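**Student:** Model the structure of this input:
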Amino acid sequence: MSTTKWSIDTAHSEIGFKVKHMMFTNVSGNFEKFDASIETEGDDFTSAKFDFSGEIASINTGNADRDNHLRSGDFFDAEQFPTLTFKSTSFEKESESDYKLTGDLTLHGVTKSVKLDVEFGGLAKDPWGNTKTGLSATGKINRKDWGLNWNSALETGGVLVGEEVKLNIELQFIQQ
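**Tutor:** Predicted coordinates for the structure are as follows:
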């Protein structure tokens, strides 16, 4: 069987995250500039290989001051570490549409293995005859595992920024 390559459709994809602020509300954000690809054996995704990169400077939480702080040395240090990458190590089918995606996430100069729950949307033809696939991925990471340690104590106890980062990723790919 031949290898099939899939390219990201960035207009229909989103790399999102949420972090607790002041222990009780979530701040959401995303990366606006990213690239991703998948390699499969034909249309079979059970052995799919995922490759992703995102530009740290493209982080957007809807607040310019916060985004600049996130790009600074307190957090991502976009100048020294301009890119985050993910390379899959396995993509295991758990049911008809549910998969576990495991891979190496490199962020802030640190590489660690992460597991994501993926809902596979199947294959469909768009109105222009392109074969597309959609995937929704969710997971959690602890930002301190990648050396993103900045925080500020609150007078009432607790901290300003949560350690757990919830990932919410929507991906649409076009068969090449």
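
**Student:** CA atoms for contacts and neighbours, from now on please.
**Tutor:** Noted.

**Student:** So which residues of this structure form strands?
**Tutor:** For the chain, applying DSSP state E gives strands covering 3-8, 14-21, 25-31, 34-41, 44-55, 59-60, 83-93, 98-107, 110-125, 131-142, 161-175.

**Student:** helices or strands up against the third one?
**Tutor:** Put plainly, it is strand 25-31. Strand 25-31 is packed against strand 14-21, strand 59-60, with contacts defined by 3 or more Cα pairs under 8 Å, 6 or more residues apart in numbering; DSSP states H and E.

**Student:** How about the first one?
**Tutor:** Under the contact criterion of 3+ Cα pairs under 8 Å, 6+ apart, the helices and strands touching strand 3-8 comprise strand 34-41, strand 161-175.

**Student:** can you redo those as CSV with mean neighbour count and distance to residue 150?
**Tutor:** Below are these laid out as CSV (neighbours: other Cα atoms under 10 Å; distance: least, Cα to Cα, whole Å):
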stretch, mean neighbour count, distance to residue 150
strand 34-41, 18, 25
strand 161-175, 19, 8
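
**Student:** could you dump those strands to JSON lines with distance to residue 52?
**Tutor:** What follows is these, written out as JSON lines (distance: least, Cα to Cα, whole Å):
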{"stretch": "strand 34-41", "distance to residue 52": "4"}
{"stretch": "strand 161-175", "distance to residue 52": "11"}
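
**Student:** which stretch among the ones you listed comes nearest residue 9?
**Tutor:** strand 161-175 (5.3 Å; Cα to Cα).

**Student:** what about the closest one, distance to the chain center?
**Tutor:** 4 Å (Cα atoms, centre = their mean, to the nearest Å).

**Student:** one more to put side by side:
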Amino acid sequence: MEKLTKWAIDPTHSEVAFKVKHMMISTVTGHFENFSANLETENEDFKGASFDFTAQIDSINTKNKDRDAHLKSDDFFNAESYPEMTFKSKSFDGETLIGDLTIRDITKEISLAVELNGVAVDPYGQTKAGFEIVGEINRKDFNLTWSAVTEAGSVVVSDKVKLVIDAQFIKQ
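**Tutor:** Next up, the predicted model:
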């Protein structure tokens, strides 16, 4: 059995983003600015690796202070009562990452598509691994239920939320 290798996310070379349709005609992108993640693996291809991730809800940034405040309110995340969003993996086959996502007080199993971009050694001698991770959730599954309809009958905020994570990990 190979030795367990630990990796920690490199926040300066990583991005945790989400995309939501607004009025069904445009897409709003938001980010979590404050997050941490770790992975442990026994294999160079990362198959069977375990991932865990935590984002601070208060660090949400959609480039609009009023919208960010609304997202932090009880209409959506309720950052005061539920300050963190977490993900804990159950399985990873090299392409599909399955695990439990917890938002507010609700935990649901989700599936994410993962692409390993590669492993390289940087100029400082640190070994790094880059991943692109994408998926989609229904926000209402996590009690993010606020909704409004325009006069024309368009939904203001889509139920579907795309997750787009670019993660670079540093071998510990």
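
**Student:** What does the TM-score come to for these two?
**Tutor:** Overlay of the two chains. TM-score (TM-score structural alignment, normalised by the length of structure 2): 0.97; 171 aligned residues with a Cα RMSD of 0.8 Å.

**Student:** circling back to that earlier point, including distance to residue 71 of structure 1, could the strands of structure 1 go into CSV?
**Tutor:** Formatted as CSV, the strands of structure 1 follow (distance: least, Cα to Cα, whole Å):
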stretch, distance to residue 71 of structure 1
strand 3-8, 25
strand 14-21, 15
strand 25-31, 12
strand 34-41, 16
strand 44-55, 10
strand 59-60, 8
strand 83-93, 11
strand 98-107, 12
strand 110-125, 16
strand 131-142, 18
strand 161-175, 15
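
**Student:** Next one: residue 116 of structure 1 from residue 149 of structure 1, what distance?
**Tutor:** Using Cα to Cα, to the nearest Å, residue 116 of structure 1 is found at 23 Å from residue 149 of structure 1.

**Student:** Neighbour count: the two, which is higher?
**Tutor:** residue 116 (20 against 14; other Cα atoms under 10 Å).

**Student:** need the contact list for the corresponding residue of structure 2 for the more buried one.
**Tutor:** The pairwise alignment with structure 2 assigns residue 116 of structure 1 to residue 112, based on TM-score structural alignment. Residue 112 of structure 2 sits next to 96-98, 133-136 when contact means Cα atoms under 8 Å, 6 or more residues apart in numbering.

**Student:** Name the member of these with the most neighbours.
**Tutor:** residue 97 (24 neighbours).

**Student:** Aligned to that residue, what sits in structure 1?
**Tutor:** Under the alignment (TM-score structural alignment), residue 97 of structure 2 maps onto residue 101 of structure 1.

**Student:** How about residue 51 of structure 2?
**Tutor:** Aligned partner of residue 51 of structure 2 by TM-score structural alignment: residue 50.

**Student:** Is it correct that that match is in contact with residue 38?
**Tutor:** Yes: contact criterion Cα atoms under 8 Å: residue 50 of structure 1 and residue 38 qualify, at 4.6 Å.

**Student:** okay, now the spatially closest residue to residue 126 of structure 1 that is not a sequence neighbour: neighbour count?
**Tutor:** Leaving out its chain neighbours, the residue that sits closest to residue 126 of structure 1 by Cα to Cα, 6 or more residues apart in numbering is residue 132, at 7.0 Å. Using other Cα under 10 Å, residue 132 of structure 1 has 20 other residues around it.

**Student:** Next up, the contacts around residue 132 of structure 1.
**Tutor:** Counted by Cα under 8 Å, 6+ apart, residue 132 of structure 1 has contacts 123-126, 172-175.

**Student:** between those residues, which is closest to residue 74 of structure 1?
**Tutor:** So of these, ranked by how close each gets to residue 74 of structure 1 (Cα to Cα), first place is residue 172, at 32.7 Å.

**Student:** What residue in structure 2 is paired with that closest one?
**Tutor:** Per TM-score structural alignment, residue 172 of structure 1 is aligned with residue 168.

**Student:** same deal with residue 148 of structure 1?
**Tutor:** Aligned partner of residue 148 of structure 1 by TM-score structural alignment: residue 144.

**Student:** so its match sits right up against residue 79, yeah?
**Tutor:** No: judged on Cα under 8 Å, residue 144 of structure 2 makes no contact with residue 79 at a distance of 11.9 Å.
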